[in-house]
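[1] Mind folding the following:
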Amino acid sequence: MEQKHTISILVNDQPGVLTRVASLMGQRGFNIDSITVGQSEEPGLSRMIIVTRGDEKTIEQIMKQFHKLIDVLKVQHLSSGPMVARELALIKVGTTAATRSEINGIIEPFRANIVDVGVSSLVIEVTGSSEKVDALIDLLTPYGIKELSRTGITAISRGAILAKA
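    Just a heads-up that it's a prediction; the model follows:
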């Protein structure tokens, strides 16, 4: 059965690494639902978080292929254990003086924030699970979403910190 999988890849912070990882996925016919890349806890290393779909056997194959890439130091299947995953979205919504208080009431339970106010729009920031972001977008759609920008998922494993070898 095809499921969503979250994979963490620790790589050398070098030009072309992201291209090689994305190309590997494309060459093997796998879609990337989300990819985020940023600095890691170690200088000179970046962490990529990739969300894709597939069965367990397929994900194992993808992970083996990642290990073969130059500049890949560690590959971890985060969704195979406990993890924390979050996404950030900025949502620009059309508004009038009459609808601003309604929109405020909608975003409050989501712990979302208004980060910009324009004459005829609001920019709302929401952070949380993809399901939470999707739910807020659904509720704001009737007001007219003018622009939407999502970061994709970033994730980290939960649990005890292991000593470095």
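
[2] C-alpha only now, for contacts and for neighbours.
    OK.

[3] how about this protein, which residue sits the furthest from its center?
    Distance to the chain centre peaks in the chain at Ala98, reaching 33.7 Å (criterion: C-alpha atoms, centre = their mean).

[4] can you confirm that one is in a helix?
    Yes: Ala98: assigned to a helix according to DSSP: H, G, I helix; E, B strand; the rest coil.

[5] where does it sit relative to Arg28, distance-wise?
    Distance of Ala98 to Arg28, given as C-alpha to C-alpha, to the nearest Å: 51 Å.

[6] sec struct for Arg47, please.
    Classified using three-state DSSP, Arg47 is strand.

[7] in this protein, which spans are helices?
    17-27, 56-68, 97-107, 130-140 (DSSP state H).

[8] The longest one: which residues count as buried?
    Judged by neighbour count using 16 or more other C-alpha atoms under 10 Å, the buried positions of helix 56-68 are Ile59, Ile62, Met63, Phe66.

[9] so who does the third one touch?
    By C-alpha atoms under 8 Å, 6 or more residues apart in numbering, the contact set of Met63 is Val75, Gln76, His77.

[10] list the contacts for Val75?
    Ile7, Ser8, Ile9, Leu10, Met63, Phe66, His67.

[11] any idea how far Arg86 is from the residue nearest to the last one when sequence neighbours are not counted?
    Spatial nearest neighbour of His67, chain neighbours left out: Val75 (6.8 Å); criterion: C-alpha to C-alpha, 6 or more residues apart in numbering. Noted for Val75: a distance of 19 Å to Arg86, by C-alpha to C-alpha.

[12] and the gap between Ile156 and Gln3?
    The value you get for Ile156 to Gln3, if C-alpha to C-alpha is used, is 19 Å.

[13] Looking at these two, which is more packed in?
    Ile156 (17 against 10; other C-alpha atoms under 10 Å).

[14] please give me the structure for this one as well, since I'd like to look at both together:
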Amino acid sequence: MHIRTEVVERHTLSVTVDNEAGILARIAGMFTARGYNIESLTVADVTEDESVSRITIVTSGSAHVLEQIIAQLDRLVPVHKVLDLTAHGPHVERELALVKVAGAGEHRIEALRLADVYRARVVDATTGSFVFEVTGGSEKIDTFVGLMREVGLVEVARTGIVAITRGRDPA
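    As a prediction, this is how the structure comes out:
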């Protein structure tokens, strides 16, 4: 007996849609109804007249599951285009996080030193805390947050991943 196991991979999808009420709920509902997980979701209008939005979805699944997700998204009426950036090729992914750290003395100095190493900017400071803004790949942000736990992490807010293809051609 041969047991076939499918490889589960993380994929970043770019979904271009009409900017209309309820589309985000319909897309999230499609994922929920089929038991697919959304690891990250961001959305913003991308045209001057605000008529079109780009939704960036990070999800995981086998090749078969990803095909199903893309096919289901393509069937939704206000969807213009679905692009699997992971399968498409070279692309750029970034995330932004606000990281609040409280501490005094050596912990405060260490937080500033680490922020410098990770190119995090201080966007708010009091005598007892800092709020850092850090951007980059998810792994960089995960590492920065982990290090801040050791020096007084209070709170983290993350945007989720945004992504775009590399090169001259639009996605």
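
[15] Post the TM-score for the overlay when you can.
    Once superposed, the chains reach a TM-score of 0.94 (TM-score structural alignment, normalised by the length of the first structure), with 162 aligned residues with a C-alpha RMSD of 1.2 Å.

[16] and the helices of the first structure as a markdown table, adding distance to Leu122 of the first structure?
    Output for the helices of the first structure, formatted as a markdown table (distance: least, C-alpha to C-alpha, whole Å):
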| stretch | distance to Leu122 of the first structure |
| --- | --- |
| helix 17-27 | 34 |
| helix 56-68 | 40 |
| helix 97-107 | 8 |
| helix 130-140 | 11 |
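
[17] which of the contacts of Val75 of the first structure still touch in the second structure?
    Shared with the second structure under both residues aligned by TM-score structural alignment, their matches' C-alpha atoms under 8 Å, the contacts from the contacts of Val75 of the first structure are Ile7, Ser8, Ile9, Leu10, Met63, Phe66, His67.

[18] give the contact list for the last one.
    Taking C-alpha under 8 Å, 6+ apart, we find His67 of the first structure in contact with Leu73, Lys74, Val75.

[19] Name the residues of whichever strand in the second structure runs longest that are buried.
    Longest strand in the second structure, counting residues (DSSP state E): strand 91-102. Neighbour-count burial for strand 91-102 of the second structure flags Glu93, Arg94, Glu95, Leu96, Ala97, Leu98, Val99, Lys100, Val101, Ala102 (criterion: 16+ other C-alpha under 10 Å).

[20] Stretch 19-37 of the second structure too?
    Applying 16+ other C-alpha under 10 Å to stretch 19-37 of the second structure flags Asn19, Ile23, Leu24, Ile27, Met30, Phe31, Tyr36 as buried.

[21] In contact with the residue lying closest to Ile23 of the second structure once chain neighbours are set aside, which residues?
    Counting by C-alpha to C-alpha, 6+ apart, Pro78 is the residue found nearest to Ile23 of the second structure once chain neighbours are left out, at 7.4 Å. Residues in contact with Pro78 of the second structure (C-alpha under 8 Å, 6+ apart) are Val17, Asp18, Ile23.

[22] Check Ser129 of the first structure too.
    Ala85, Arg86, Glu87.

[23] The counterpart of the first one in the second structure and Asn19 of the second structure, how far apart?
    Ala85 of the first structure maps onto Glu93 of the second structure when the alignment is built from TM-score structural alignment. As judged by C-alpha to C-alpha, Glu93 of the second structure and Asn19 of the second structure stand 23 Å apart.

[24] before we move on, back to that, can you say which of the helices of the first structure is nearest to Glu42 of the first structure?
    helix 17-27 (16.8 Å; C-alpha to C-alpha).

[25] Please name the residues that touch Leu69 of the first structure.
    Arg20, Val21.

[26] which residues touch the most centrally placed residue in the second structure?
    The centroid of the second structure falls nearest to Ile161 when counting by C-alpha atoms, centre = their mean (1.8 Å). Ile161 of the second structure is in contact with Ser40, Leu41, Thr42, Thr56, Ile57, Val58, Glu93, Arg94, Glu95, Leu96, Ser138, counting by C-alpha under 8 Å, 6+ apart.

[27] just wondering, since we're on the last one, how far is it from Ala97 of the second structure?
    In other words, Ser138 of the second structure. 10 Å.

[28] for the fifth one, same thing?
    As judged by C-alpha to C-alpha, Ile57 of the second structure and Ala97 of the second structure stand 17 Å apart.

[29] and what of the second one?
    In this structure, Leu41 of the second structure lies at 14 Å from Ala97 of the second structure, with C-alpha to C-alpha as the measure.

[30] what's the matching residue for Gly54 of the first structure over in the second structure?
    With TM-score structural alignment as the criterion, Gly54 of the first structure pairs with Gly61.
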